[in-house]
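Chemist: this one's structure only:
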């Protein structure tokens, strides 16, 4: 069922089916699992072959910079080509590229510049691939006839589950066999994710978005023709600019993502090496955090629709943010590290279901790909710099001061941001997907007028 524009759901209401939602979630879990395996294997591979935290950060930059840039520009393409086609094709390209890394290294044909190029290709493909899977969640929720918060909660559970399995598998593989095995697993999971989307989803799922303006005459006028790429891009940007809450979320998440990127790609691997705990400790800590995040996401999927979003959201950030940095900086015993990561994971499990529900409620379906792509890209804009900043910090001031500074900045960002008045809007359109525009402003957005404001 395509639910774009006003009244789309009333035109065709199929029977309840969980197959689309199960297919999207399955593709997400295998793709994210491979990415999490690679998130341990790739930094350890670079550290083992170069011994440089700066070069490790450079590899992280090479992957995430194309991810952010391409994702920002592919929103209109996802809406026009359809998320299904974009998802399976980009995953297929990623599978081939990821498979070449261990193959070429084994033959001595992988200089550092070639590794950067391949990592950049994978990042460029992952951006639209992740976007396409996310865009299909509301349509799958319609098929399953489940509330949006429950669907986004289940999506969060699958991501958290993958974030538990992936690091555990990655840490074990790297410790027992070596980082190249983890990179090979990443290629296999990309291929499996592509196959699920291409074959397992029902026909008609993930089609191109239908223009919001319905045809009212036998021969459509110029305004009723599908918009061009840059016009579609501009519509998404115009709508996002009119949403103070979404812009506030983007700024705050952008800062925390930058810090988290440096923490994951540089600070944690360097801590594991300097403390003597090794790559298995990275996988264990991430797996523990992922396991408790699954519990948090399950609870969020079940009861988040009845909880005050703002309070839960910032409480989750308080648990999952600064404490992780500080426990590593204090050189605490491993049991305490795991305890802090477990508590942080539980808090983190509530975040994405809330963010996803707010996005899907406030953005009309025919703009979802564009607005989602722009929002994600802006909030991820700092991620490519996270590894570079963390690598430079370790090289300049050392690991412990870098961890303390990162934790302090994380706490300040997530605490001060909550004082802004825009956060009161989090519950305004609760339970109404794309309600503000679909209720009467869809035509305005389609003809380049200022879109209807939700505030």
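Modeler: Sure thing, it's come through. All values reported here derive from a predicted model rather than from experimental measurement. Residues are numbered from 1 along each chain as shown.

Chemist: When you work out contacts or count neighbours from here on, use the C-alpha atoms and nothing else.
Modeler: OK.

Chemist: which SSE is the spatially most central residue of the chain in?
Modeler: Closest residue to the average C-alpha location of the chain: residue 130 at 6.7 Å, with CA atoms, centre = their mean. Following DSSP states H and E, one finds residue 130 within helix 112-144.

Chemist: what sits against the closest residue to the residue nearest to the centre of the chain other than its chain neighbours?
Modeler: Using CA to CA, 6 or more residues apart in numbering and skipping residues adjacent in sequence, the residue nearest residue 130 is residue 87, 7.3 Å away. Residue 87 makes contact with 128-130, 132-133, 194, 197 under the criterion CA atoms under 8 Å, 6 or more residues apart in numbering.

Chemist: Comparison target below:
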């Protein structure tokens, strides 16, 4: 028996959690500035949460395999809701200061990433119970990522203009609680926790190291993150500040978000399981986007590049999730996904550090072309890497896709 409510509840939980995370990323720095008046302190709070987040991603993967995906998702969302709500409670009782901001920021980071990873590992269970194909479930999830990137900060900013910041904090806490409730109520076919041959917390890393395709996918994923982080945090802001048009930065990021939604939609409903074709198109789009952005020519070329990059991201996100879900053993899925998430959180600051080194000896235009060259290398490797085509789309799936109508 399939359930018609499983997929809507899963998507509701995903949307609520993503919006809550996007909103708190805006609300927390705002609250820090209100209470301390120190802009640098907002950055300190964010930086203090980075390392615990990476550790939590690794440890959370182990707990997902040990206690179960649904249970870990619910517990993590409840923990996130409690950490955010504690900001409002502490502020009302004793008043927030720097120590409280850092402590509660770290506490929130310890729950956020494991919760996202747990929901990601539930993808196969949701597909099986709902009767909706794995590729389409992943495509829906990818579209929600794009929507949260587009609407989350905007809605949070709008709420801050209407309500006191503490009330907005309560709204974001409610989002995490709603995500926990949706996952808890979501019908799933009962499955026993699979027994693993290796119960070590490091088993995920071991499995990746022993699988050449998984290792290749990891290298491509980390390479992409190393390039995206300085693009979004350094190159684009510096370009639009130089143009004296900071408002256009928001529009270019919106183009990326719209592209992400469109890319995931195109993957789920037009490629219809033709993963390798979508994979090649996405990586070529990334290279094209990098060249357009590297011109740093006004707004329109850069915005077109961001739209193309969003399309590529929207295509690649569901492919990567589905491929990992299909190929990683059930008993190791949490630890493998957790390993990917932990390393991704390390790759982002690495990319920022490398860009800082480039810009220490060259101007912004050189930095932009360095990123374009990096995308050419990553995109080319993603297409020609040995054994990857058959891993992403086995021959039988190719034959099945060729006999299905598009759409």
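Modeler: On my side now, so go ahead. These figures come from a predicted structure and were not determined experimentally.

Chemist: So after superposing, what's the score?
Modeler: TM-score of the superposed chains, computed with TM-score structural alignment, normalised by the length of structure 2, equals 0.80; 390 aligned residues with a CA RMSD of 3.7 Å.

Chemist: list the ones among the contacts of residue 87 of structure 1 that structure 2 also has?
Modeler: Here is what carries over to structure 2 from the contacts of residue 87 of structure 1, by both residues aligned by TM-score structural alignment, their matches' CA atoms under 8 Å: 128-130, 132-133, 194, 197.

Chemist: Among those residues, the buried ones, what's the ChimeraX command?
Modeler: Filtering these down to the buried ones (16 or more other CA atoms under 10 Å) takes a single ChimeraX command:
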select :128,129,130,132,133,194,197
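
Chemist: Need the kept ones among the contacts of residue 87 of structure 1 in a markdown table (columns: distance to residue 446 of structure 1).
Modeler: Shown next, in a markdown table, are those (distance: CA to CA, whole Å):
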| residue | distance to residue 446 of structure 1 |
| --- | --- |
| 128 | 23 |
| 129 | 26 |
| 130 | 26 |
| 132 | 21 |
| 133 | 24 |
| 194 | 32 |
| 197 | 29 |
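
Chemist: which one of the kept ones among the contacts of residue 87 of structure 1 sits closest to residue 268 of structure 1?
Modeler: residue 130 (24.6 Å; CA to CA).

Chemist: Need the counterpart of the closest one in structure 2.
Modeler: Residue pairing (TM-score structural alignment): residue 130 of structure 1 is matched to residue 116 of structure 2.

Chemist: Would you state the helices of the stretch 1-150 of structure 1 in chain order?
Modeler: 8-11, 19-50, 53-73, 75-81, 83-106, 112-144, 148-176 (DSSP state H, counting those that start in this stretch).

Chemist: Just say which of those helices is most tucked in.
Modeler: helix 148-176 (a mean of 26; mean count of other CA atoms under 10 Å).

Chemist: Measure how that helix sits relative to helix 19-50, angle-wise.
Modeler: 30 degrees (axes from the mean of the first three to the mean of the last three CA atoms, to 10 degrees).

Chemist: helices and strands around helix 148-176 of structure 1, which ones?
Modeler: Counting contacts by 3 or more CA pairs under 8 Å, 6 or more residues apart in numbering; DSSP states H and E, helix 148-176 of structure 1 packs against helix 19-50, helix 112-144, helix 179-195, helix 278-303, helix 351-362.

Chemist: would you turn those helices into JSON lines with distance to residue 429 of structure 1?
Modeler: Listed next are those as JSON lines, based on distance: least, CA to CA, whole Å:
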{"stretch": "helix 19-50", "distance to residue 429 of structure 1": "23"}
{"stretch": "helix 112-144", "distance to residue 429 of structure 1": "15"}
{"stretch": "helix 179-195", "distance to residue 429 of structure 1": "33"}
{"stretch": "helix 278-303", "distance to residue 429 of structure 1": "17"}
{"stretch": "helix 351-362", "distance to residue 429 of structure 1": "6"}
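
Chemist: Let me see the contact set for residue 53 of structure 1.
Modeler: Taking CA under 8 Å, 6+ apart, we find residue 53 of structure 1 in contact with 47, 266, 270, 391-392, 394-395.

Chemist: What sits closest to the equivalent of residue 147 of structure 2 over in structure 1 if chain neighbours are left out?
Modeler: Taking TM-score structural alignment, residue 147 of structure 2 has residue 161 as its aligned residue in structure 1. Using CA to CA, 6+ apart and skipping the chain neighbours, the partner closest in space to residue 161 of structure 1 is residue 294 (5.7 Å).

Chemist: and if you look at residue 118 of structure 1?
Modeler: Nearest one to residue 118 of structure 1, counting by CA to CA, 6+ apart, is residue 97 at 6.3 Å.

Chemist: which one in structure 2 is aligned with the one you found?
Modeler: Using TM-score structural alignment, residue 97 of structure 1 lines up with residue 83 in structure 2.
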